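>>> sequence-free structure coming up:
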């Protein structure tokens, strides 16, 4: 110890400075290493559940947490605009700040609930479609084609008796509404003049033919890339006292609560066949013959396009009542 003190006494001033500088370097180097290690190991966070939330509402929070967000868009009419449909990081999973996340977000326009226009005069129905509540504002729903049909006893002229889409459907202002309306007074439409049914919903076109006691079949289902064309009559022609309809159909990847469906079934034995639907919605079950008895030859295809509202089961029956084939259609949501 005495020797060390003696050496300090004789150490020049430059030695003291060098000693102090070395200590400071070691201190700051250690502090730098601590900061560097913390930077390389960001703190963990628990991934929140974003599904169903509006992206605009959660955007700032995701930025605050340091997420690098990638957006993919899909479009579903039954989902709200901006609603997050899925996320690439599972909710509840521990992840690092600054992680990349992909969100699938629904894009859309003004959402509306289809009003019930049945029983209204055509003029009132038109006026009501111009003022439909969407959130806190009023918007209009575009009117598609009107199909006029012969009135039954007790029905008034120019009165809405059916509509597509059905009342209560959640949709957007891009979807047109089609009306089935009783003929006005003095309406003239020769029995054989059915070219006007082109562009009309197949359900309304066939109802018009049934009221005239005319035989019909769907001769062809025409694939279309336009969803707005699905279920509309592409063409109609008369052959051998029967009306043959070609109908557009847009196949969907995901079924919502209502929409057009199609079936095609090759007949094994020549006979008369019909199709009966059992539909189930919030009001209960309803059974209806949607394709009347008609003769089909062997290997001929029985084809049908119809509008489903709720869950639906179709059954093909032979003339003697034997079940030939059944199909079930349900919402995927």
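Sure, I can see it. The model shown is predicted, which means the values in this text are computed figures rather than measured ones.
>>> contacts, neighbours, all on C-alpha from now
Will do.
>>> Burial check on residue 158, number of neighbours?
Residue 158: 20 surrounding residues under other C-alpha atoms under 10 Å.
>>> Would you check that it makes contact with residue 180?
No - counting by C-alpha atoms under 8 Å, residue 158 sits too far from residue 180 to count as a contact (9.5 Å).
>>> buried set for stretch 112-128?
112-122, 125-126, 128 (16 or more other C-alpha atoms under 10 Å).
>>> right, I mislabeled it, should have said stretch 99-109
Buried residues in stretch 99-109 (16+ other C-alpha under 10 Å): 103, 104, 105, 106, 107, 108.
>>> next up, a second structure to put side by side with the first:
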């Protein structure tokens, strides 16, 4: 075989190898594109994402290549960012590029309630008119203002408030105040406890009413917890009567579906017969007195507002007779 023929054969072999390599690369690329397109148009079983945070399921929905649209609604007893509803029910078959509408709990703004305790009422009312968040100005509306006689504080000083400091509130929602007074008519009303105008305390949140009675040194107990489905009424005192040297309260309460970062709690516990009792909420050494009575207690009923994780302790005669840890089911 001549040298020329050998060179020709080598050249043909080289071209053949190049062709095989090129064909293999083409086939590999074609299979990759096919696999990607198959995945994009894949068939999936829709998972249950309701009750999950959107940020936790975003990657999974992206992998399914669904066209996700977000609707926003706000319910104050549920945490922001949680999925409320989904347009495709769990277990249904979906394909890539199918439309999925998620309703997510979200609002244009959630305001952190300032601490107005010790502040003149006039200053507090002025502050809630202009609350700045992310370069936008929002406001809260003044709710019910209740007065208690107190010589130790300047007239018109905020003693307590609802919602409490660091709670979250929607713009234009109301805030109630308990305010000190040195006026003679207020002093006379609290000197004769049975003559206190309880009508002005109806529909006020229990936290403010409790602070008023404790500040005035008045015994009181919740004798009835009235279950309601109206979130706006939860925690409101719906009835007050003066009996047996104490005020007996009926409080509305809506049981939440889950324990969220903040909300009203309800406790009913047989602790009697006991005297000189008090209930406190504790967190990292911080205590907040939510109820106190020197009278005889058989069955304790409490309704109170909790922010974050707290421990409830009930003490009678200096001894702890009941305690319970209250932890949110969802983070804030």
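Received, thanks. Nothing here was measured: the structure is a model prediction, and the numbers come from that model.
>>> on that earlier part again, export the buried residues of stretch 99-109 of structure 1 to a markdown table and tack on secondary structure?
Below are these laid out as a markdown table (DSSP: H, G, I helix; E, B strand; the rest coil):
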| residue | secondary structure |
| --- | --- |
| 103 | strand |
| 104 | strand |
| 105 | strand |
| 106 | strand |
| 107 | coil |
| 108 | coil |
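>>> so residue 47 of structure 1 makes contact with residue 89?
Yes - at 7.1 Å, residue 47 of structure 1 counts as touching residue 89 under the criterion of C-alpha under 8 Å.
>>> Could you work out the end-to-end span of stretch 43-54 of structure 2 for me?
Using C-alpha to C-alpha, to the nearest Å, one end of stretch 43-54 of structure 2 lies 22 Å from the other.
>>> nope, stretch 314-324 of structure 1 is what I was after
11 Å.
>>> re the thing from before, now the buried residues of stretch 99-109 of structure 1 in JSON lines, with distance to residue 305 of structure 1?
Shown next, in JSON lines, are those (distance: C-alpha to C-alpha, whole Å):
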{"residue": "103", "distance to residue 305 of structure 1": "36"}
{"residue": "104", "distance to residue 305 of structure 1": "32"}
{"residue": "105", "distance to residue 305 of structure 1": "31"}
{"residue": "106", "distance to residue 305 of structure 1": "28"}
{"residue": "107", "distance to residue 305 of structure 1": "28"}
{"residue": "108", "distance to residue 305 of structure 1": "27"}
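>>> Can you report how many residues lie near residue 197 of structure 1?
Residue 197 of structure 1, neighbours per other C-alpha under 10 Å, totals 24.
>>> Map it across to structure 2 for me.
Mapped onto structure 2 by TM-score structural alignment, residue 197 of structure 1 lines up with residue 201.
>>> Tell me who's in contact with its match.
Applying C-alpha atoms under 8 Å, 6 or more residues apart in numbering to residue 201 of structure 2 gives the contacts 146, 209, 237.
>>> and if you look at residue 315 of structure 1?
Taking C-alpha under 8 Å, 6+ apart, we find residue 315 of structure 1 in contact with 275, 276, 277, 323, 324, 325, 326, 327.
>>> Go again with 10 Å.
Counting by C-alpha atoms under 10 Å, 6 or more residues apart in numbering, residue 315 of structure 1 makes contact with 274, 275, 276, 277, 278, 289, 323, 324, 325, 326, 327, 328.
>>> Need the buried ones from those residues selected in ChimeraX.
Provided next is the ChimeraX selection string for whichever of the contacts of residue 315 of structure 1 are buried by 16+ other C-alpha under 10 Å:
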select :274,275,276,277,278
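>>> Name the single longest strand found in structure 2.
strand 262-274 (DSSP state E).
>>> In structure 1, what residue corresponds to residue 256 of structure 2?
Matched by TM-score structural alignment, residue 256 of structure 2 corresponds to residue 252 in structure 1.
>>> same thing with residue 238 of structure 2?
So residue 238 of structure 2 corresponds to residue 234, using TM-score structural alignment.
>>> I'd guessed that match sits against residue 200; true?
Yes - Residue 234 of structure 1 lies in contact with residue 200 (C-alpha atoms under 10 Å); the separation is 8.6 Å.
>>> Those two: who's more crowded?
residue 200 (24 against 21).
>>> Now do the contacts for the more buried one.
144-147, 178-180, 206, 229, 231-235, 247.
>>> which ones among the residues you listed are found in helices?
residue 206 (DSSP state H).
>>> How about the contacts made by residue 64 of structure 2?
By C-alpha under 10 Å, 6+ apart, the residues touching residue 64 of structure 2 are 39-46, 94-98.
>>> Looking at those, which is nearest residue 78 of structure 2?
For residue 78 of structure 2, the nearest member of those is residue 46. The distance, counting by C-alpha to C-alpha, is 23.7 Å.
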